[in-house]
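Undergrad: Got a predicted model here, sequence first, then my questions.
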Amino acid sequence: MNALPPIFQDWFAKRGWEIHPHQQDMLDRADDPALLLIAPTGGGKTLAGFLPTLAALAGGGHEGLHTLYVSPLKALAADIKRNLRTPVEEMGLPIRIEDRTGDTSYTQKRRQRADPPHILLTTPESLALLLSYEDAPRIFGSLQRVVVDEIHALSESKRGDQLMLCLSRLQSLAPQMRRVGLSATVEDPAAIANELARHPDPCAIIHADPGPDPDIAMLVTEENPPWAGGGAGYAIPAVLEEVKKHTTTLIFHNTRAQAEIFFHKLWLANTDDLPIGIHHGSLAREQRERVEAAMVAGDLRAIVCTGSLDLGIDWGDVDLVIQVGAPKNVKRLIQRIGRANHRYNAPSKALLVPANRFEVVECVAALEAVKERDLDGDPKGDGPKDVLCQHILIRACAGPFDEDDLFEEIRTVGAYRTLSRAAFDDCLDFCATGGYALRAYDKWKRLLQRPDGQWQLRDPRAAQRIRMNIGTIQDTDTLKVRLRGNFKPLGEVEEAFAATLTPGDTFLIGGQVVRYEGLKEMTVEVSRRSDKTPKIATFMGTKFANSTQLSHRILRMFEQPNWPELPRHTAEWLTLQREVSKLPEADRILVETFPHEGRHHICAYGFAGRNAMQTLGMLMTQRMEEVGLHPLGFVATDYATLIWGLDPVTDPAPLFDGSNLRDDFETWLSGNAVMKKTFRGAATIAGLIERNLPQSRKSGKQATFSSDILYDTLSKYDPDHLMLRITKEEAMRGLVDFGRIEEMLSRTAGRIDHMPLDRVSPLSFPMFLEMGRIPVAGAAQDRMIEEEAARLMQSAGVNAI
């Protein structure tokens, strides 16, 4: 056992602390090539990750960079720096700690390259940028350890793929480097360990004591949840009462728009003037920092927020988390729950607030999964090739390279271990020439091969442009919003939303109602007049779909004879569905057909997630048109697709025939706007499209125009171009979730329960409220929705629920 140095033992003793077993394990196994620590929030996993570093540096003598810490958030890196400096300063350790993110000044960045600190805290993008410099071998040559925090969050996106490619490069520069991953929520530890390790080296997994089960329940409200919608306005009084009972409450939402709506309603109902803030990624940095500072100081009783506060930042004395809307993903729910009682072996307290009646079922299923510690997550596919292309360009910026060495280096990355040489050569050729259809243009000839076989940049000046566009996070096409006469921005809204505004319109941002005055120098100017019902600003962000595991858990709930765990109103609703039609089953597709308001409707329950069900709707309507059934439109939710048209569907089986489904899908996809959108994202990451230029930045319209021309050109003259192949792969597994449709069809194997009905079924009728035919803001509109719901329920045979 490696004992802590005496100075550390004294420091622990002064605080009445004892080293946790998992912290000792990390210290004992500090020389392992790779370690993955899974420890609960508040379990001291950050200190566990850094203890070997602090102990090694305590005696002084190490020159240069010793440990690199990588975080998915700039704010988390800054928070860790504050937390690490406490023991370092109190013990008087000769250790220099600095962070390097997009917020770091140019002067400090230059100094860090010349004289790296002992511990550098950064993000994947900043690390990739550092590796693109010619002096990367000198900067990283002394590196001993890399600590990747919240590794589960990075592994779910292309940022994780980029980071692991960077680690492969670091390992070549510093063969002695050890890898450490930290996380509180990992559904498949072996898969994450495989990503973290240098293939084929092993990665040991250390599990800390998970601690007590969280204190989690569904919020009890006087008013029943509505039949549809995502605002959860009905729960405002109950939420305010909970805020009053606790010191600091985090109120999580799944989207920024929902957070804005809820905060606005909460503020209007806040007659006690409780200090409440709002925090999400589209707000100005200054406003976010003010909220964060107020949280740390304990000046706020509640913060309405989104995923911007998901991760492991300790924001003060948070003793309650409220999740508004079904969490959609158990792992995300556990991560958010962990924000409350950020202390080891103290149970986190959380409440779930379903936004509508079906979400009651989802929330109960999620509660059961949390109690059983049953995390969810979809298996990760092969490493994306657009990220690989960017990595090749980054490597070229740092100096000449040998293609065989780079190929072998990349194959040490878990996601790329099966990469074929032909696929690598395709990516290298693309970086060198732009591909067959573009090789005549100098703009895309970025690499050349020297007589000695080494590859290098064709024009050294290209390095600046490549560096300016490093990263895999797709920028949204947004415009700054600021008060007229004030240069400080309030936040951002999407260009498409700004285009719908006329002077005098009002909208919500940062929880306040502002009046649109005009567009000046690509900035939306507003005033604080609020004489109209506000629109909801459009914020780009993730729209979560139910995880596959959570959907299967809901289907298993439907098999029960009754539901004592559900509120009476929801249990009676499901009972009525079973009487009028039937409930969906896991190994069958339930299809209901019925007339309503002069139209014929078909409702298919697939439980494949919103994106997949929407894609299924597109495919079904395409097949219906082919056989002359005249569909008029459809709407999709996480669990079903509802289509209406002029003709009845008497035999739904052909609509779900999987034999030609992929061909039908690819035919539809080839002419769909989703392909151009996917192409734009992949081409930007791969370096074909540059958003940032030395003297300017392309607007969203300019980037769209450029990418659309490229897409059409390649489709016509080079249909097998690498970027088109990447686009197809990305579209299939990304925006449309085609894999989940295939999983649904495989799971049900052609077994269809067709229920011809003479009226709307209880389970389908909330979908009529999803169509957007009825506005959802204001008391009058709320009453209209209630009246519409009552009318639909009566037509379905429901009177009392």
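TA: Looks like it arrived, so ask away. Numbers count the residues shown, from 1 in each chain.

Undergrad: can we go C-alpha only for contacts and neighbour counts from here?
TA: OK.

Undergrad: how about the strands in the stretch 701-801 of the chain?
TA: Using DSSP state E, counting those that start in this stretch, the strands of the stretch 701-801 of the chain run over 752-756.

Undergrad: I should have written the stretch 101-250 of the chain there, sorry.
TA: Under DSSP E, counting those that start in this stretch, the stretch 101-250 of the chain gives strands at 119-122, 145-148, 178-183, 204-207, 215-218, 249-252.

Undergrad: tell me the contacts of the closest residue in space to Arg113 that isn't next to it in sequence?
TA: Spatial nearest neighbour of Arg113, excluding adjacent residues (Cα to Cα, 6 or more residues apart in numbering): Ile139 at 6.4 Å. Neighbour list for Ile139: Gly64, Leu65, Arg113, Ala114, Pro116 [criterion: Cα atoms under 8 Å, 6 or more residues apart in numbering].

Undergrad: Now the buried members of those residues.
TA: Burial by neighbour count, judged by 16 or more other Cα atoms under 10 Å, picks out Gly64, Leu65, Arg113, Pro116 from those.

Undergrad: How about residues contacting stretch 369-386?
TA: 156, 158, 161, 185-188, 213-214, 329-331, 334, 415-416, 418, 427, 547-550, 682-683, 685-686, 723, 726.

Undergrad: let's bring in a second model and compare:
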Amino acid sequence: MNSLTIFHPYTRNWFSRALGSPTQVQEDAWPAIAAGSHTLVSAPTGTGKTLSAFLVFIDRLKTEARVGTLEQELQLIYVSPLKSLAGDIRENLKRPLEGIYEEELHSGDYEQELPPSLNVAIRTGDTTQSERRQMIKKPPHILITTPESLYLMLTSKSGQSILHTAKAIIIDELHALIDSKRGAHLMLSIARLDKLCSQPLQRIGLSATIEPLCDAASYLSPDPVTIVAPKMHKDIRIEITSPIPDRQSGIKDPIWQEVARAVYAQCKDSKSTIAFVEGRAYAEKLAYFVNLIAGDGFARTHHGSLSKEQRFEVETSLRAGTLRMLCATSSMELGIDVGDIEQVFQIGCPRSISSTMQRLGRAGHNPNRTSVMHIFPRTAAEGLYSGMTAEVVREGGIEHSNPPKLCLDVLAQHLVSMATGDGYELNEVLELLPRAYPFREVTKEDVKSVLGMLAGDYEHDRNIPVRPRILYDRINERVDGDPYSRMLAVSASGTIPDKGLYAVKTESGVKLGELDEEFVFESRIGDRFLLGTFAWQITKIQKDSVLVAQSNVYGARLPFWKGDMKGRRLKTGQAFGAILRRLAIANEMGTLSKELRELGLDEEAVSGAEDYIKRQIEATGILPDDRTILVEHFRDETGNQQMMVHSVFGKQINSPLAILTLEAAKKHIHANISYVEDDDGFLLFPYGEEEIPEGLLHELRTLDARPILEAILPVTPLFNMNFRYNTAHALMMGVRKAGRQPLWVQRMRSAEMLEALIRYGEHPLIRETKRECLEDYWDLPGLEYVLNGIRSGSIQVLELFVDTPSPMSFLLRQQTEAANMYDYSPTPMGIHRATEDALKDVTMIAPEAEHLARVSERRRLPEDEKQLHSLLMMEGDLIAGELEVPIEWLENLARRGQACYIEPGLWIAAEQLKKYQAALEEGDTAARKSLVLRLLRYRGPQTAELVCERYYWSEEEAQQLLKELCQAGEAIEADGLCYHSELYDRARKETIRSRRAQIITLPSERYAALLASRIYRAAAPADQLEAVLKQYSDMYYPATYWESVIIPTRVTRYRPELLDTLLAGGNYFWQLMGEEGISFHRYEDIDWQADLLDTLENLEGNEQKAYEALLRRGASFPQRLSGLLEGDVSPYDTLLSLAEKGLVCADSYAPVRQWLNKEKLGKASLKQRVSVRAKAMTTGRWEITHPRREISIEERMDRCFDRMIIICRETVQGITWSQALETLR
């Protein structure tokens, strides 16, 4: 039966006329969706999935509109993981809507009126406020949105007023969401929608090929789901083409140059090509090199760090056929409409099978066309792995999905969002969770633990004041929110991590994209970089943005961005291992090249891969495979031993396996050991000469694996990274301020929180981060499979010692070098502890009274009974009248069982009754200390008498408690009062800050004026000149500066004769040091005992004779040396030559002036040159420049102060800054 018969004739006629026959996907999906069944539609790209989901609802809504039963309210929600994809869907919906409208117009049924129309609207982060207001006034029939925008609508009353009438929801690109917390976030939003609407929504999931289908169906809905996944044969072809680099050319990036040539040669005659790469920097690099060949504009880029405007521009250009080639990352994997794509390229080996299939589906988008992908490997190894990937894709070996479970951080975010409305009871949450697959295993205790975290329980336990994220009534199991809850839920929503990226903007404010924080830190104003195939020059670096102006591409750098990868799955690793095992057999049989050709490699790629395999077998005798782990021991260039483990099972197994092996190695050697890992193995490298023993993998026990990994996990970078993300997801980092928050600030705050919470093993975020690492990033069942295989022998471990590392170890050895390059040797903890101990004895600045009072001030009072209960939970006991709140509030709380009144006259939160009984009745010391610490924190400084009066303890007991708290550093006694140590320290910092504020920072012009004030303008010119030489003695400056800049600006009416007269006086002499310049020195600094014979021995000819004469005779006129020199040589020229070496000087500055004008003199007439030479012979006496005595650092410091007045790193001269600091201390 033709499924089109279920539609109204208008719809049926339009479809037949515009599209012809339905695809198999549409044939199977329409009846299920029309019957109201939850439906999962899984099929390759280009098989009509979108229309299979929409057409039933369009037909139904149009039919209702014709008979007048369609209300102006929301009926259908479509959720897209990409904002740009949402825009595409609205455009694509125009086709059926306008087509059916045309059918209605031409039917003759609407002669008196126009056919009814359906309203479609988009709600994303780009939707304007006016559009949102219009949506509230007139809700659309079909709403297109994103997971984050759907959550925000659920958080607001106005959004709920639009959503509550919805009947169905379409989740597009389900495969892109199912493995992530973003998907978990969306599924909980849909569960909340079920509760908001009068009945559970019909759920339709659209996905590319996904496995296993039954799990995906369970993920989509807890109710029965109809699976539509027809067996559709689509012809595919994957070819691996290896470019041949010209390694003799000496050009930069020869591989990329050749890849660009090969890519251009393949696509120059095509109308549209997408070239996929594995990183944003590679997209920019490929486009740059292709444009060098084809001309600017031939290739453009598309990736997540470009602005939405730039991405939209290239999408439009590609769709319109005006852009020939697009260099893209995974941002183009999803179904963004860019028209018909003739070719798809992949540069380098794809990261996963599923992404390869997604990218392959971009070419030959229509069902009956062949999809072709050309892979261009950059190395022989990439050629081999590209071939293996191609074979697995041909066999349909897609990775299985692995949806995250629990997701307590996401749950926390939704619990705050739900509290912003009318509040909720705990049981309502427990009813909600089974409707969202990732939260099915969440228990009541889990929810209560998360609520306690949000309410501040863990901060209360550590006496840290915190504004609760929710108002949690534990007695009645009720949750409410306040304005702060709403601020948190809106400002810090979603699960996309904040990576501290800098916005790139033009001077006019147009956003171009984003840059990695680390790249910006390594850049300076004036630097140029490529972004979106255009070159930009940095004009200004601001707190959260980089301002740029357009520039030329030559010399522009390629930016870099850092990303996270989960790595290869076990199933794919096993498939790769089986292929490697087959290739090893083929090598023995002499058919290796044939096998490689069958993988899809061209002749050049076959040659490279064959050589690579043969060299590996020659080095190790075997290839690693699905049944063999290869371990090689070798020494690096420094002589230290390294251990390379070749394991094809993927990073999700290799990461935990590396940690277990490292811990096993530590039992044998005491050296510090590090490791790096990837999809193909891991490398252990100890620091030191100790050797890693063999047989470590055989020591590993399956039963010990999980406990060891759980113990080690908190100190791994993986745990720290995910904990930071999870604290942000759970809204525990506070309100996210507008603009960029530096990544280092996020890391610091997260590290402080982790350090405080790590002792709470059951803290929701600690639990969730452990779970995420162990289950989502690592594959522990797969690890057990490998460990059991090693023990049973089904997986053999071949261990060998080699002189040089094998070819397959090259990539990991490169990573090791990179890791060591950026290892700045952090200070050992022992040194930190020693420093802390040393600082304990340092006398602290006592805080001022006003600052002590200020830090103890109450910032805000509770505004209602709920906030008063939260205050009691945080601050502890309250005496009636102690706060300006109505006593009726306390009484009402007591009636509801949330508060109670206990002797001696204290109001407390009912949840803390046991704690107070332990302190007041049972005399529990720990409980008493906790009460006193909270008293000091929230009620200000105390004495033993005040504590006794409040709690009815004896004075001795109170004094002992305060003494023990002071000894533990938790309290500080000063002037007869005890203060909470953190408040006291904060007051001390306030005092220091206040005193520093009294030190006024002056502009640099004031310093220049201060230096100018040292010029002796009131003295005679000769005295001014002597002051200048004294101030600037021993300082080298270019020779031209002295009489053009330095002296004239400091000596009134300066004349050259003044300097000649001063030098002739015998207090100062000059020393010429060639191109370095010239300096003046004091005769009193000369070391008259210095030996000058070594200098004499190093001279030759007339220079030696002249120097020896001056050494014997002392200061002499040039004429006295005439008879001593050989040949027709002027004594003056010889003396000038010695002066250039800094060996002699004259008691006049005239020789220096003539030396400076030697080039000009060389062009003068003979008569002029003779006149100058004759005059030079009478310019004073010449003498040897004796070495100067060693001047002490203290004396050098005195001269620095005389010269510069203020000493700092930039002004210190004659000594190093470290020497200056040491002297000043």
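TA: That came through, no problem. Everything numeric in this text was worked out from a predicted model, so none of it was measured.

Undergrad: ok, back up a step: want to throw the buried ones among the contacts of Ile139 of structure 1 into a markdown table with distance to Leu320 of structure 1?
TA: Formatted as a markdown table, these follow (distance: Cα to Cα, whole Å):
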| residue | distance to Leu320 of structure 1 |
| --- | --- |
| Gly64 | 43 |
| Leu65 | 39 |
| Arg113 | 42 |
| Pro116 | 40 |
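
Undergrad: top helix in structure 2 by residue count?
TA: As assigned by DSSP state H, the longest helix anywhere in structure 2 is helix 83-105.

Undergrad: now what about that helix, what contacts it?
TA: 10-11, 13-15, 55, 58, 79-80, 110, 114-115, 117-118, 120-122, 124, 144-146, 308, 312, 335-337.

Undergrad: Would you mind measuring from the aligned partner of Ala184 of structure 1 in structure 2 to Thr47 of structure 2?
TA: For Ala184 of structure 1, the aligned position in structure 2 is Ala208, judged by TM-score structural alignment. For Ala208 of structure 2, the distance to Thr47 of structure 2 (Cα to Cα, to the nearest Å) stands at 10 Å.

Undergrad: Likewise for Val1170 of structure 2?
TA: Val1170 of structure 2 is 98 Å from Thr47 of structure 2, by Cα to Cα.

Undergrad: okay, those two: which has more neighbours?
TA: Using other Cα atoms under 10 Å, the more surrounded residue of Val1170 of structure 2 and Thr47 is Thr47, with 22 against 12.

Undergrad: corresponding residue for the more buried one in structure 1?
TA: Aligned partner of Thr47 of structure 2 by TM-score structural alignment: Gly43.

Undergrad: out of everything not next to it in sequence, what's closest to the aligned partner of Leu696 of structure 2 in structure 1?
TA: Matched to structure 1 by TM-score structural alignment, Leu696 of structure 2 sits across from Ala653. Excluding its sequence neighbours, the residue lying closest to Ala653 of structure 1 (Cα to Cα, 6+ apart) is Ile752, at 6.9 Å.

Undergrad: Need the max-distance pair from the contacts of Ile139 of structure 1.
TA: Leu65 and Ala114 (11.1 Å; Cα to Cα).

Undergrad: Disregarding flanking residues, what is the spatial nearest neighbour of the most centrally placed residue in structure 2?
TA: With distances taken as Cα atoms, centre = their mean, structure 2 has Lys499 as the residue nearest its mean C-alpha position (4.2 Å). By the measure of Cα to Cα, 6+ apart, the closest residue to Lys499 of structure 2 outside its immediate chain neighbours is Leu743, 6.1 Å from it.

Undergrad: just Leu1111 of structure 2 next, same as before
TA: Leaving aside its sequence neighbours, Leu1111 of structure 2 sits nearest to Ile1184 (Cα to Cα, 6+ apart; 6.8 Å).
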